[in-house]
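Undergrad: following is a predicted model, sequence given first.
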Amino acid sequence: MATVQTLILEGKLNTRFAGLDLDPNYYSIQILIAISCLIINIYYKQVGKKTSIFLAMALGVFGFFSVSKMYLISFLFLLIIAAVAFVRNNIVFGIKFIFSLLFSGGIFAYFFYDNIYNLFSQRFISSGQDIAGLTTGRSILWKMFFAEIINDFKVLCFGAGFGSGKLSNIMAHNMYLTMLYYMGIIGSVISIFYFFTIIEALANNLKQKKYYQLFSINSIPLYILLIANISLDSFVMDFFPIQLLLILFSLTYKGG
């Protein structure tokens, strides 16, 4: 994992922070899901609000130390989605949230701007400025998996099956292609339908008539999962069910 965890900048070896995980990228998505859930708790003003704010800010900083391109892009989406959701649901709280972001972002930039900027600049341009370089070679893998899927009718409809292993000993680095490759269109549709059936059943048990709204506070963890996994394979990771469980709780959480 040395090629994933380290980065040479100006002759100095920098270690990408990954917590207790092996891969900084998969560490980052867990950070993003955790921050998303904390934002929901902060919005609904539950017990431990100050603790939630502190944890969200601390996790955000640790996420930047992963020097993950996926984290930077997804984190920006997270802030935008959260700001839109806050303003849409409570304009006063939304304005406070935006000003808090600007203030904390200014403090973070004051102390870490040069180092973080140089590291991320190196990450984005070191592999080239074409699509393959910007995606760290992932676009090549996406084309390979896409071709394998559409060129085999059986794989397209039913999938290759989890027992088939990796394609040429590599992963797709894209959750949607991974789902299609292993389960096909039929299996993927059934899985998605099953997930939303669980949400509906949980919402009915909680006596919620409407459990999902576009740009709602509760939907933020789901959006982050969908955005971040454009470049990840969380679908086949052992922590994925935990993320789904948190999203189920988030979508059906009423607050108060």
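TA: On my side now, so go ahead. Residues are numbered from 1 along each chain as shown.

Undergrad: C-alpha from now on. contacts and neighbour counts both.
TA: OK.

Undergrad: what's the separation between the residue minimising distance to the centre of the chain and Ile33?
TA: What sits nearest the mean C-alpha location of the chain, by Cα atoms, centre = their mean, is Ala228, with 3.4 Å. As judged by Cα to Cα, to the nearest Å, Ala228 and Ile33 stand 10 Å apart.

Undergrad: quick one, helices of this protein?
TA: Counting by DSSP state H, one finds helices in the chain at the ranges 2-5, 24-43, 49-64, 69-89, 91-125, 131-134, 138-150, 153-158, 175-205, 220-228, 240-251.

Undergrad: got another, please set it beside the one above:
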Amino acid sequence: MSSIVLRKYPYEYDGLSADRQGLSLLSCFGLSLASAALLLGGLFSPVFALSAFVIHVCMLLFLTERDMFSQMAFLLPFAAIYKIGGFPTSLYTILLFILVAVLALKRKTIRCTTLFSVLILLAYLLVQFSGDFLTIVKLCAFLLLFLLFTERAGPDYLKKMTLLFSLGLITSSTMGLFKASLPKINYYLSQADSLYIDGVLYSRFTGLVSDPNYYSAGIMICLAALTVLYLKKELGIEYWLLFIILSGFGFLTYSKSFTLFYSLLVFVSAFTLLKAGSKKRRLLVIIGIAIVLSAVILAILQERIELINIMIRRFQTEDATTGRSALWLWYIDFLKQRPFTLCFGVGANNNMINGRAVHNFYLEIVYHLGLIGAILYLIPVSFALFIRQRTSKRVFFNYFPVVLLIMISFFLNELFDYYLPFYLIFCWMILNRQLPQAKGLNPNFPPTERR
């Protein structure tokens, strides 16, 4: 086993498998669909879930890093049902622990900033004496996963990871459409999919995720990544197919944040294409926008599309935070009255005020870790996102997923969620993709594994 060597900048890249091409995209699709079939079987017998787990452990031991992360991105939407019986922890979380261990043990070098950042946070959490040990390990492992990824992975991982994540979302969402025929699914999911508007009960689509807001957040990140690949001309007609399918699932959540994001994504994408494209492409974009706007306006005027009517009523009858502001005030008052807790937090655990989650990542991290812990966590994350860069020039769209993540974090609990490290990974890859009118490489960044 290779020894771990601490190095300072500049970092010398030494990949695990730079001489290996890894699996083809078609092979990855086949492996992913086989995994989905086993997870579906796991709803009826734990033998299938255990078989899937064994296969996935072998996958983490023998695949290239690009393929490991791509397969984990595919499995992410299935995490809620990737369980055995009444075992509370998802097997996906255990796979993430194994992935971190494999990456750490196979690396010949680990940056001193990465190791020290995680160890300092771990020591701080242990000194709190009020945290749950498994939750502490989870938090540190997820942070280490993101930092290790940014050390040696390249933004060229984006295509395979995005396509596999898209396939995972579509496959899991298709399974979610048949919840009535698969009652075991509801055993693993909480019932947070109902919506009352003017006394009428509506059912919100959640895929295989417990909450429609968390489900729509994954679709938002995926759509942004797909759009980057399209702007880079790495996707063609398949982009529109995936975009339309995922958009349909996203709107079925009746999420206000998804609607706002979607509008912003279309606007920014159109602006980028108009600015960087040829005259022919600009004309097509303008015509497409005109057609879509005409269809939306016509649907609103005729009031015949229920989905649009529901969204309009949500914006008309609900406040901007959908009642979350009351929860925020609970936590703010709690922290104001307890200066010690404000500084040091209540610990990495499942404690909540009045049994209600805060639904705000920023308040969540201060509540659990305190201001000191929040700083210890956010500094290495920010450093990895914005300092470990591959491109020296960026356009606005490079920052779009980061802005999106900052926005949705106002409404979601993400600190202990296995989605967060992957959201950060996608943001980092998109930050470092060269988009139209953004040329120039950072020579200090290590070369990436070629396709």
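TA: Thanks, I have the structure now. What you see is a predicted model; the values in this text were computed from it and never measured.

Undergrad: quantify their similarity with the TM-score.
TA: The TM-score (TM-score structural alignment, normalised by the length of structure 1) is 0.79; 243 aligned residues with a Cα RMSD of 3.1 Å.

Undergrad: what span of structure 1 lines up against stretch 38-53 of structure 2?
TA: Residue correspondence for stretch 38-53 of structure 2 in structure 1, counting by TM-score structural alignment: none.

Undergrad: flag every buried residue along that stretch.
TA: Leu38, Leu39, Leu40, Gly42, Leu43, Pro46, Phe48, Ala49, Leu50, Ala52, Phe53 (16 or more other Cα atoms under 10 Å).

Undergrad: the second one belongs to a helix?
TA: Yes. Counting by DSSP: H, G, I helix; E, B strand; the rest coil, Leu39 of structure 2 is found in a helix.

Undergrad: my read: it touches Phe48, true?
TA: Yes. Counting by Cα atoms under 8 Å, Leu39 of structure 2 does reach Phe48; the two are 6.6 Å apart.

Undergrad: what's the match for Ala58 of structure 1 in structure 2?
TA: So Ala58 of structure 1 corresponds to Ile245, using TM-score structural alignment.

Undergrad: how close does its match sit to Leu167 of structure 2?
TA: For Ile245 of structure 2, the distance to Leu167 of structure 2 - Cα to Cα - is 11 Å.

Undergrad: so those two - more neighbours on which side?
TA: Neighbours of Ile245 of structure 2 and Leu167, each counted by other Cα atoms under 10 Å, are more numerous for Leu167; the result is 21 against 13.

Undergrad: in structure 1, what residues pair with the strand or helix carrying that one?
TA: Secondary structure assignment for Leu167 of structure 2, by DSSP states H and E: helix 158-176. Under TM-score structural alignment, helix 158-176 of structure 2 corresponds to no residues of structure 1.

Undergrad: and Ala225 of structure 2, how many neighbours?
TA: 26.

Undergrad: excluding its backbone neighbours, what's nearest the aligned partner of it in structure 1?
TA: Aligned against structure 1 by TM-score structural alignment, Ala225 of structure 2 finds its counterpart in Cys37. Nearest non-adjacent residue to Cys37 of structure 1, counting by Cα to Cα, 6 or more residues apart in numbering: Pro221, 6.5 Å away.

Undergrad: mind listing what that neighbour touches?
TA: Contacts for Pro221 of structure 1 were tallied using Cα atoms under 8 Å, 6 or more residues apart in numbering; they are Leu32, Ile33, Ser36, Cys37, Ile247, Ser250.

Undergrad: corresponding residue for it in structure 2?
TA: Match for Pro221 of structure 1 (TM-score structural alignment): Pro401.

Undergrad: how near is that match to Leu431 of structure 2?
TA: Pro401 of structure 2 is 8 Å from Leu431 of structure 2, by Cα to Cα.

Undergrad: farthest-apart pair in the buried residues of stretch 38-53 of structure 2, please.
TA: Leu43 and Phe53 (13.8 Å; Cα to Cα).

Undergrad: endpoint to endpoint, stretch 344-354 of structure 2 covers what distance?
TA: 20 Å.

Undergrad: that older thread, what's the helix holding Leu167 of structure 2 in contact with?
TA: Here helix 158-176 of structure 2 has contacts from 25, 28-29, 32, 36, 66-67, 69-71, 73-78, 206-208, 219, 222, 225-226, 229, 234, 242, 245-246, 249, 426, 429-430, using Cα under 8 Å, 6+ apart.

Undergrad: quick one, which of the residues you listed are buried?
TA: Buried members of the contacts of helix 158-176 of structure 2, counted by 16+ other Cα under 10 Å: 28-29, 32, 36, 66-67, 69-71, 73-78, 206-208, 219, 222, 225-226, 229, 242, 246, 249, 426, 429-430.

Undergrad: thought Gly94 of structure 1 was touching Val87?
TA: Yes. If you go by Cα under 8 Å, Gly94 of structure 1 and Val87 touch, sitting 4.2 Å apart.

Undergrad: neighbouring contacts of stretch 190-208 of structure 1?
TA: Contact with stretch 190-208 of structure 1 is made by Lys209, Lys210, Tyr211, Leu248, Leu251, Thr252, as judged by Cα under 8 Å, 6+ apart.

Undergrad: at 10 Å instead, please
TA: 179, 183, 185, 187-189, 209-212, 244, 247-249, 251-254 (Cα atoms under 10 Å, 6 or more residues apart in numbering).

Undergrad: trace Tyr362 of structure 2 over to structure 1, please.
TA: Counting by TM-score structural alignment, the partner of Tyr362 of structure 2 is Tyr176.

Undergrad: and the gap between its match and Asn205 of structure 1?
TA: From Tyr176 of structure 1 to Asn205 of structure 1 the distance is 30 Å (Cα to Cα).

Undergrad: comparing those two, which shows the higher neighbour count?
TA: The neighbour count for Tyr176 of structure 1 versus Asn205, taken as other Cα under 10 Å, is higher for Tyr176 (17 against 10).

Undergrad: which non-adjacent residue is nearest that one?
TA: Of all residues not flanking Tyr176 of structure 1 in the chain, Ile230 sits nearest, at 7.3 Å (Cα to Cα, 6+ apart).

Undergrad: to what extent is that neighbour buried, counted in neighbours?
TA: When neighbours are counted by other Cα under 10 Å, Ile230 of structure 1 registers 17.

Undergrad: ok, Leu119 of structure 2 next?
TA: Leu119 of structure 2, neighbours per other Cα under 10 Å, totals 14.
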